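Student: build me a model from this:
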Amino acid sequence: MYLGIDLGTSCIKLVLVTEGGTVVDTASVSLTVSRPQPLWSEQSAESWGEAAMTAMDKLAAKGQLADLKAIGLSGQMHGATLLDNHGDVLRPAMLWNDGRSAMQCSSIEESVPNARQLTGNMIMPGFTAPKLLWVKENEPAIFDKVAKVLLPKDYVRYLLTGEFASDLSDATGTVWTDVAKRDWDDNLLAATGLSRDHMPTLYEGSEITGYIKPELAKRWGIKQVPVVAGGGDNAAGAVGVGIIKPGQAMLSLGTSGVYFAVTDGYKSNPDSAVHSFCHALPGTWHLMSVVLSAASCLSWLANLVGNVSVPELLNELAQQQSDNQSDLIFLPYLSGERTPHNNPHAKGVFFGLTHSTERADMTKAVLEGVGYAFADGCDALHASGVKPDEVSLIGGGAKSEYWRKLLANILGQNLVYRQGGDVGPALGAARLAQLAVTPNANIEDICPVPTLVESYEPNQAEFNHHKERREKFSQIYQNLNSLF
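Tutor: The predicted structure is shown next:
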């Protein structure tokens, strides 16, 4: 058995799989986000540890872990987890959708004029480096105590193994690395008052970083199994659905939305706010565009309109008359936006509400608005010279067949949905764990493309309809931008 642990924003999820890739069991524990001020988004790192231990206890109680051979980790990227020299957490972790550090982004690019060339990215508030500069400038007493900076999943690794380690796919999301060289960059670190001593050791995603602590092995009835580097959530999610070679891509409908494409070597297009990161497999890279609020927009709407679940919203929409064409448009920028706008101040907007607007109209507008934001990001990525042959849909939002069809029509692109698409990064983390302890393994054997469930071809008339609405969507953003 192999275990994948995915530390998401809304929950931590564990997936136990066999050597053949069959999912045997899962466990999850919910997490909460704190937003104490505008643009802030934080989580308690201690809550991650508690959730991980609770989820492991759940699996162990079922007697499922006796044959466990290795553990892989994945998780939300960019979060700044600050530890003192005793390994204690200094403050709540600043998350990937925290937008307070825009000024610090400019400072880093001024200090390191070739920052975009080194990192392959425009320096954005969501990344880790500007967050540390914000702490240095606004919480100097805390900054002076910082001994280690860890990404979220790597704090869980530290609790499991006592080791300070990270993988390259996650580490390149800090913008402290030279992405082409796959290593920390001293000038970028110095621009935020840090050095390599503050950083974890870097590994490829399929390398062993340490072993489970003896007391934890005893608690769960397992051997001191190796813990593998793993990957950031997007890279691990890609491994989970076999997106490992150039020409392959995925569209992830999670809390955020990601268009992820494996590249032929290292490529970058930072001025379009497209991200260039290392993949979780040795010697591979990828490009991706990011929508900060995707499936989370549906959860927000469900909470906003009353006691209703997301599946109930989608079912209500599916039953609505197909010829009911609402003019309602939704800007999905509830947490600001990355690609292509790089605007932490952007806001969510319903445009076109009338007395006849129904809840189903709002649901449809949210699905379309997220799709239009995806399309903007896809255009930016394609302009970088990467046009995938096939795009797989993954993530919790991809469970909706209605949304899958809608996205194909909005993007004007063939999309596929495969088995395991809703399991996501935890499955990829388990596969990376298997690679680490399987000598001379064929990567494609352990990370196959899953069985096709359904494919979706765009309808030309629908594509044209959405193309017109996308133009209005863009005009609304541009006209409101100065007001955000």
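
Student: okay, CA-based contacts and neighbour counts for the rest of this
Tutor: OK.

Student: quick one: end-to-end length of stretch 266-279, please.
Tutor: Using CA to CA, to the nearest Å, the end-to-end distance of stretch 266-279 comes out at 10 Å.

Student: starting at the chain centroid, how far to it?
Tutor: Chain-centre distance of stretch 266-279: 15 Å, with CA atoms, centre = their mean, to the nearest Å.

Student: show me the contacts for the closest residue to Gln224 other than its chain neighbours.
Tutor: With CA to CA, 6 or more residues apart in numbering as the criterion, Gln224 has its nearest non-adjacent residue at 5.0 Å, and that residue is Ile212. By CA atoms under 8 Å, 6 or more residues apart in numbering, the residues touching Ile212 are Leu160, Thr161, Gln224, Val225, Pro226, Val227.

Student: neighbour-wise, which one of these leads?
Tutor: Neighbour counts for those peak at Val227, which has 26 neighbours (criterion: other CA atoms under 10 Å).

Student: pretty sure that residue sits against Ile71.
Tutor: Yes. At 4.8 Å, Val227 counts as touching Ile71 under the criterion of CA atoms under 8 Å.

Student: now do the shared contacts for these two.
Tutor: By CA under 8 Å, 6+ apart, the residues touching both Val227 and Ile71 are Ala433.

Student: doesn't Val239 belong to a helix?
Tutor: Yes. Applying DSSP: H, G, I helix; E, B strand; the rest coil, one finds Val239 inside a helix.

Student: contacting residues for it?
Tutor: Per CA under 8 Å, 6+ apart, neighbours of Val239: Ala280, Pro425, Leu427, Gly428, Ala429, Arg431, Leu432, Cys447.

Student: run through the neighbouring helices and strands of the host helix or strand of Arg431.
Tutor: In the assignment (DSSP states H and E), Arg431 maps to helix 425-436. Judged by 3 or more CA pairs under 8 Å, 6 or more residues apart in numbering; DSSP states H and E, helix 425-436 is in contact with strand 2-7, strand 11-17, strand 70-75, strand 226-232, helix 233-240, helix 443-446.

Student: next, the most far-flung residue of the chain relative to its centre: secondary structure please.
Tutor: In the chain, His355 marks the outermost C-alpha relative to the chain mean, sitting 37.6 Å out by CA atoms, centre = their mean. The three-state label given to His355 by three-state DSSP is coil.

Student: one more sequence to fold, the one below, so I can look at both together:
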Amino acid sequence: MYLGIDLGTSSVKLVLTDNDGLVLGVVSRNYSVNYVCQTSEQNPLDWFEGFNDCIKELSRTNDLKKVRALSFSGQMHGLVLVDKNGDIIRPAILWNDNRSVKENHYLNEVITKEKLIEYTENISFPGFTASKLLWVKNNEPDNFKKIYKVLLPKDYLAYKITGVYATDTTDASGTLYYDVKNKQWSKKMLDILGIKEEILPKVYEPETVIGYPLDDKYLSKNTKVSIGGADNAIGAVGTNTVLEDEVNLSLGTSGVVLSVSNNLPKDKVPGIHRFTHVGGRYYQMGVVLSATASLKWFQETILEDNYKKMDLIIDGPKNNIIFHPYLMGERGTINDVDAKGLFYGFDLSTKRDDLTKAVIEGISFSIKDCLLAMKLDKVKRFRIIGGGTKSESWIRLLATILNAPIETIKLNEGGAFGAAIVAMIADGKYKNYEDTSNLVTTDKIYYPIIEDVKYYIDKYNEYKLLYHKIK
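Tutor: Predicted structure coming up:
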């Protein structure tokens, strides 16, 4: 058996498979996020508690001593600081935390974006780990002095399970102190941040076995533990998006466009991330910070019972309302931490259904923003994962806006199933990621509504123009 662990923003999910990749069980546990103003934090111990609860539940119906290997998929960019005893120094600062605006400005404008791209292939964002680390250095000097190791979220969970400090190439890429081109910590960036390499974990490929479980109550002490990788990279493994020119879309808390390449792309678009992928490849990634997060906000604040009929609303009458989903600022093509969400074009005739449809369209337009910036407008077909795929009408609308077919997969467990695949490779069942294509099968294909394509091209252009008018 193999075990995949996905450490998400709102929950931890475990997928257990048999030796042939057939899913035997899926369990998850939710935990809270502490949102205050522009800050977003979690207690890392909640992740470990959630993992233990999931393991206990799986063990009721499965002999987990037979698990040959396990691996991880994890939310990116989070700052986890531990002292010399391995204890948490302060709550983890998450990927969607925007407190480090000053530090972000310093990195982009004083160090300069050009130098950052030279050192790391990327520019700074408040969500990246480097600016968070600078924020702690500038605002919590006592905590900064206590640092023994700087970890990423899934790496902390791996440490709690194995006692080993480690990270991987895909997750390290999102720190802004990792040299993506040369696949090593950037000495230039470490000097800028004022830290020594010794406080960083060793970097491995995702399938590398780093250790074995310390606790053998449920798992065997012979179970191989591989370090795994960043949620978007491992989610792409879960959809078999591992070869050049393959593109994966994700409709989760954030929206993600991920495109695989054998080499680092020549075009360096400042708002588009350039990270290492599995199998020695690379990927470009465009991010919409508030994808289903925008929908959740709208559901809880305005929508009430209308959420259940969302598909009917999406398929309903068109309207002129435009929504910008910039509820947490935005990365992507606008790269504006101060960007705000808005509704534009409503009047006394506007109904809740109209606003609902505008939210869905706005999120979809932002995904198109990323695709155009990444020059992916000629892609013939996309694969998609994430909570947003529960709405068939949304996928069909997105296919129309992108003017390309979109595939869903039969097992929509994304990062957790991708992590199970990584575990199989770590165990030697498969030699490489290309060989795992038989584990992923297409469920449905959604095609553009041809008669609506022109309408949404025009509305997208209005959406783009509006941001520049009000900025």
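
Student: just give the TM-score of the two.
Tutor: Comparison of the two superposed chains (TM-score structural alignment, normalised by the length of the second structure) gives a TM-score of 0.95, and 469 aligned residues with a CA RMSD of 1.9 Å.

Student: hang on, the earlier thing: whereabouts in the second structure does the helix holding Arg431 of the first structure align?
Tutor: Using TM-score structural alignment, helix 425-436 of the first structure lines up with residues 415-426 of the second structure.

Student: that stretch: how far from the chain's middle?
Tutor: 16 Å.

Student: stretch 82-93 of the first structure now?
Tutor: Worked out by CA atoms, centre = their mean, stretch 82-93 of the first structure lies 23 Å from the chain centre.

Student: cool, and stretch 123-134 of the second structure?
Tutor: 16 Å.

Student: now the strands for the stretch 351-471 of the second structure?
Tutor: Taking DSSP state E, counting those that start in this stretch, the strands of the stretch 351-471 of the second structure run over residues 382-385, 406-409, 442-446.

Student: dump these to a markdown table, plus mean neighbour count.
Tutor: Formatted as a markdown table, the strands of the stretch 351-471 of the second structure follow (neighbours: other CA atoms under 10 Å):
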| stretch | mean neighbour count |
| --- | --- |
| strand 382-385 | 22 |
| strand 406-409 | 22 |
| strand 442-446 | 14 |
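
Student: redo the ones you listed as TSV? Include distance to Phe323 of the second structure.
Tutor: What follows is those, written out as TSV (distance: least, CA to CA, whole Å):
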stretch	distance to Phe323 of the second structure
strand 382-385	22
strand 406-409	23
strand 442-446	24
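
Student: show me the one of the ones you listed that comes nearest Ile5 of the second structure.
Tutor: strand 382-385 (16.5 Å; CA to CA).

Student: mean deviation of that closest one from the first structure?
Tutor: Compared with the first structure after the fit, strand 382-385 of the second structure shows a mean deviation of 1.0 Å (mean CA distance after the TM-score superposition for the first structure).

Student: residues in the first structure aligned with that strand?
Tutor: Against the first structure, strand 382-385 of the second structure falls on residues 391-394 (TM-score structural alignment).

Student: what's in contact with that stretch?
Tutor: Under CA under 8 Å, 6+ apart, the answer for stretch 391-394 of the first structure is 237, 241, 248-253, 404, 414-418, 421-422, 424.

Student: without its sequence neighbours, what residue ends up closest to whichever residue in the first structure pairs up with Phe343 of the second structure?
Tutor: Per TM-score structural alignment, the equivalent position to Phe343 of the second structure in the first structure is Phe350. For Phe350 of the first structure, ignoring the flanking residues on the chain, the nearest one in space by CA to CA, 6+ apart is Phe330 at 4.6 Å.

Student: alignment lookup: that neighbour to the second structure.
Tutor: By TM-score structural alignment, Phe330 of the first structure lines up with Phe323.

Student: circling back: and the corresponding residue of the second structure for the residue nearest to Gln224 of the first structure, how far from Ser220 of the second structure?
Tutor: In the second structure, the residue paired with Ile212 of the first structure according to TM-score structural alignment is Pro213. Distance check for Pro213 of the second structure against Ser220 of the second structure: by CA to CA, it reads 7 Å.

Student: do the same with Arg281 of the second structure
Tutor: 33 Å.

Student: so for these two, which residue has more residues nearby?
Tutor: Between Arg281 of the second structure and Ser220, Ser220 has the larger neighbour count (other CA under 10 Å), namely 19 against 16.

Student: what's the match for that one in the first structure?
Tutor: Under TM-score structural alignment, Ser220 of the second structure pairs with Ile222 in the first structure.

Student: secondary structure class of its match, three-state.
Tutor: Applying three-state DSSP: Ile222 of the first structure is coil.

Student: go ahead and confirm it touches Leu65.
Tutor: Yes. Using CA under 8 Å, Ile222 of the first structure makes contact with Leu65 at a distance of 6.4 Å.

Student: returning to what we had before: what is the burial count for the closest residue to the match of Ser220 of the second structure other than its chain neighbours?
Tutor: Excluding the flanking residues, the one nearest Ile222 of the first structure by CA to CA, 6+ apart is Ala66, at 5.6 Å. Other residues near Ala66 of the first structure number 13, with proximity taken as other CA under 10 Å.

Student: got it, and the one 3 residues further on?
Tutor: The number of residues packed near Lys69 of the first structure is 19, by other CA under 10 Å.

Student: that one corresponds to which position in the second structure?
Tutor: Under TM-score structural alignment, Lys69 of the first structure pairs with Arg68 in the second structure.

Student: all good on my end, thank you.
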